[in-house]
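Sequence and predicted model, in that order:
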Amino acid sequence: MKTMTPSDLDRIAEAVASAEKTTAGEIVCVLAPEVSDYRETPLAWAAIAALVLPAGALFAGLRPELPARLFGGWTIGHHAALDAAILSALSTYIAVQAVVFVLAALVVSIPPVRRALTPGALKAARVRRAAMEQFLARGLHLTRGRTGVLIFAALAERRVEVIADEGVYQAAPNTVWDEVVADLVAGLKRDAIADGFIAAVARAGQILSTHVPPRPDDRNELSDGLTILPGR
């Protein structure tokens, strides 16, 4: 993750403070390097490899007794030893499966490989869950009038979530938040994280000022600074 400088953090906080001056809404920004370690991904792919590759080798003509022959093993030529041959073949097959499982798990555990092989639907669900957890943890659901908006970015997953509380959701069309997402994604694609958040905050402020105008007795209920979650 690109290092966020104190200047970057100050700029984001100033953008949030400026946007909130025009609305009764509250904007909170959260950045996550990665929302999950996806431990199930290496295990799932290792299990698939252990099931498919040895079976594919059998269909391709490789027999379990072949490794023994290659290393100087003796073949069995009488029926009394058939059970032992079957047991030996099964043992070899299981050993091959175990080796394939371990090797595949190690390869898929490499972070870039793990991320590439994790299904998109699973990553989307984890990011959504992490965003909802932050929405609650930051107290956005407790604001006066339920006018909180969370802008959440998960870098490793390359996903952005914008969650508006019911007071905002009922006032503003749901589609307008796609503009906030687009502004943040544009900055992230350029590796300009601070600029992306600032643009997204400005757009959110415009939306909120239109649909959730400021009240005479407004006060700042939540922190304006960017929250950076610890990496996995």
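On my side now, so go ahead. All figures in this text were calculated on a predicted structure; none of them were measured in a lab. Residues are numbered from 1 along each chain as shown.

For the rest of this, base every contact and every neighbour count on C-alpha atoms.
Fine.

quick one: Glu161 is in a strand?
Yes. Counting by DSSP: H, G, I helix; E, B strand; the rest coil, Glu161 is part of a strand.

Who are the contact partners of it?
The contact partners of Glu161, by CA atoms under 8 Å, 6 or more residues apart in numbering, come to 127-128, 131, 150-153, 181.

how does it look with 6 Å?
Listed by CA atoms under 6 Å, 6 or more residues apart in numbering, the contact set of Glu161 reads Phe152.

Same check on Thr227?
For Thr227, the contact set (CA under 6 Å, 6+ apart) comprises Val30.

ok, so what distance separates it from Glu14?
Counting by CA to CA, to the nearest Å, the separation of Thr227 from Glu14 is 14 Å.

give me the element the nearest residue to Ile228 once chain neighbours are set aside is part of.
Take Ile228 and drop its neighbours on the chain: the residue closest to it by CA to CA, 6 or more residues apart in numbering is Leu31, 4.8 Å away. Assigned by DSSP states H and E, Leu31 belongs to strand 26-32.

Run the chain-centre distance for whichever helix or strand comes after that strand.
Scanning forward in sequence from strand 26-32 by DSSP H and E, the next helix or strand is helix 40-59. Distance, stretch centre to chain centre, for helix 40-59: 24 Å (CA atoms, centre = their mean, to the nearest Å).

hmm, back to that, my guess is the residue nearest to Ile228 meets Ala156, correct?
No. Applying CA atoms under 6 Å, one finds Leu31 not in contact with Ala156, separated by 10.7 Å.

Those two: which has the busier surroundings?
Between Leu31 and Ala156, Leu31 has the larger neighbour count (other CA atoms under 10 Å), namely 20 against 17.

separation between that one and Asp178?
Counting by CA to CA - Leu31 and Asp178 are separated by 18 Å.

Doesn't Thr3 belong to a strand?
No. Assessed with three-state DSSP, Thr3 is coil; it does not lie in a strand.

got the contact list for Leu155?
Counting by CA under 6 Å, 6+ apart, Leu155 has contacts Pro33.

Check Ala68 too.
If a contact means CA under 6 Å, 6+ apart, then Ala68 has no contacts.

Report the outermost residue of the protein with respect to its centre.
For the chain, the residue at maximal distance from the C-alpha centroid (CA atoms, centre = their mean) is His78, at 58.1 Å.

Included below, for side-by-side comparison, is a second structure:
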Amino acid sequence: MLTDQERREIAEAIAAAEARTSGEIYCVLAAQSSEYRETPLAWAAGAALLAPALLLLFGVEISAPPAITGWTVGQLGAAVETAARAALVGAILLQALLFTAVGLIVAWTPLNLWLTLPGLKRQRVRQRAQELFFAKGVHETAGRTGVLVYVSLAEHRVELVADDAVDAVVEQGAWDAVVADLVKELRLGRPAQGLIAAAARCGDILARHFPPGPQNPNELSDAVVELR
């Protein structure tokens, strides 16, 4: 997802930002945050439910044979039952066909992402960022001053998760501006440039509240993590 040169530049930007603060910046670049397996199922089920309406739309009718003179009531009832059964079987087959076809088509990754509800994508990206915040130990810095910058390329979404000490003094609006600018770079196909700028801005924000101490150890790796 990144070239070696871009990886070095991002790591250098993070190191330079952290030199001005006791805070820690950790960047993760993911290809995609979820497979969204429920999306093909939802669209397939919706298409299948439309099958009876499609039959009516195209003029499919249930009727008994036109010549019923001399038929008994039992014969007429059997004919109607046969016609109704045939129509029901046809509807079921059409539903199965629509479910399978739509499910396979929507399962194609670009279409799957496009048809997934924005709210679900936002929730999955946020959930993945929070999971990585703890899995990568960003919450374990001495001063609780870690900040995770999580980028999900397929969704063009960014989540910034700050530890308790940072969250207590930095307003959400400051992070929102960092996220918005990074998303712009993603849409332009420039994730590396976006991360470099985001690291510098995070360093500016952290430096105002958490100046570097006498030792200022580097508690988290400066290398960007790539999740394919």
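Done, it's in. Keep in mind that this is a model prediction, so the values were computed, not measured.

what's the mean deviation for the strand holding Leu31 of structure 1 versus structure 2?
By mean CA distance after the TM-score superposition for structure 1, the fitted strand 26-32 of structure 1 averages 0.4 Å away from its aligned residues in structure 2.

Quick one: distance of that strand to the chain centre.
Taking CA atoms, centre = their mean, the mean C-alpha location of strand 26-32 of structure 1 is offset from the chain mean by 17 Å.

Give me the range in structure 2 that that strand lines up against.
Using TM-score structural alignment, strand 26-32 of structure 1 lines up with residues 24-30 of structure 2.

ok, now stretch 164-177 of structure 1?
Using TM-score structural alignment, stretch 164-177 of structure 1 corresponds to residues 162-175 of structure 2.

what residues does that stretch touch?
Residues contacting stretch 162-175 of structure 2 (CA under 6 Å, 6+ apart): 144-147.

Report how far apart the opening and closing residues of it are.
End-to-end distance for stretch 162-175 of structure 2, by CA to CA: 9 Å.

and what of stretch 143-163 of structure 1?
End-to-end span of stretch 143-163 of structure 1 (CA to CA): 14 Å.

So what's the gap between that stretch and the chain middle?
Worked out by CA atoms, centre = their mean, stretch 143-163 of structure 1 lies 14 Å from the chain centre.

which of the residues in it are buried?
143, 146-157, 159-163 (16 or more other CA atoms under 10 Å).

Strands - which of those land there?
Using DSSP state E, the subset of the buried residues of stretch 143-163 of structure 1 located in strands is 148-154, 159-163.

how about those residues in a markdown table, adding distance to Leu188 of structure 1?
As requested, those are exported to a markdown table (distance: CA to CA, whole Å):
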| residue | distance to Leu188 of structure 1 |
| --- | --- |
| Gly148 | 23 |
| Val149 | 19 |
| Leu150 | 17 |
| Ile151 | 13 |
| Phe152 | 12 |
| Ala153 | 9 |
| Ala154 | 10 |
| Arg159 | 10 |
| Val160 | 10 |
| Glu161 | 13 |
| Val162 | 15 |
| Ile163 | 18 |
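
Go through those and say which is closest to Leu122 of structure 1.
Among these, Arg159 lies closest to Leu122 of structure 1 (CA to CA), at 11.9 Å.

Tell me how far the closest residue to that closest one other than its chain neighbours lies from His141 of structure 1.
Distance criterion CA to CA, 6+ apart; nearest residue to Arg159 of structure 1, sequence neighbours excluded, is Ala153 at 6.0 Å. Using CA to CA, Ala153 of structure 1 is found at 19 Å from His141 of structure 1.

Beyond the helix ranked longest in structure 2, next helix or strand please.
The longest helix of structure 2 (DSSP state H) is helix 73-106. Sequence-wise, the next helix or strand downstream of helix 73-106 of structure 2 (DSSP H and E) is helix 109-115.

Does anything pack onto the strand holding Leu31 of structure 1? Which helices or strands?
strand 148-154, strand 227-228 (3 or more CA pairs under 6 Å, 6 or more residues apart in numbering; DSSP states H and E).

Can I get these in CSV including distance to Val102 of structure 1?
Shown next, in CSV, are these (distance: least, CA to CA, whole Å):
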stretch, distance to Val102 of structure 1
strand 148-154, 30
strand 227-228, 35
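
Select, out of these, the one closest to Tyr38 of structure 1.
Counting by CA to CA, and looking across all of these, nearest comes strand 148-154 at 13.9 Å.

any idea which element Arg20 of structure 2 lies in?
Using DSSP H and E, Arg20 of structure 2 sits in no helix or strand.

Now do the buried residues in stretch 130-144 of structure 2.
Neighbour-count burial for stretch 130-144 of structure 2, counted by 16+ other CA under 10 Å, picks out 130, 132-133, 138-139, 141, 144.

burial count for Gly196 of structure 1?
23.

Name the SS class of the aligned residue in structure 2 for it, please.
Superposed on structure 2 with TM-score structural alignment, Gly196 of structure 1 falls opposite Gly194. Counting by three-state DSSP, the backbone at Gly194 of structure 2 sits in helix.

most centrally placed residue in structure 2?
Ranked by distance to the mean C-alpha position of structure 2 (CA atoms, centre = their mean), the top residue is Lys121 at 3.2 Å.

so that residue sits in a strand?
No. Read with three-state DSSP, Lys121 of structure 2 is helix and lies in no strand.

before we move on, back to that, just so I know, which of the helices and strands packed on strand 26-32 of structure 1 lies nearest Ala49 of structure 1?
strand 148-154 (29.4 Å).

what's the mean deviation for the closest one versus structure 2?
Here the mean offset of strand 148-154 of structure 1 against structure 2 after fitting is 0.6 Å, by mean CA distance after the TM-score superposition for structure 1.
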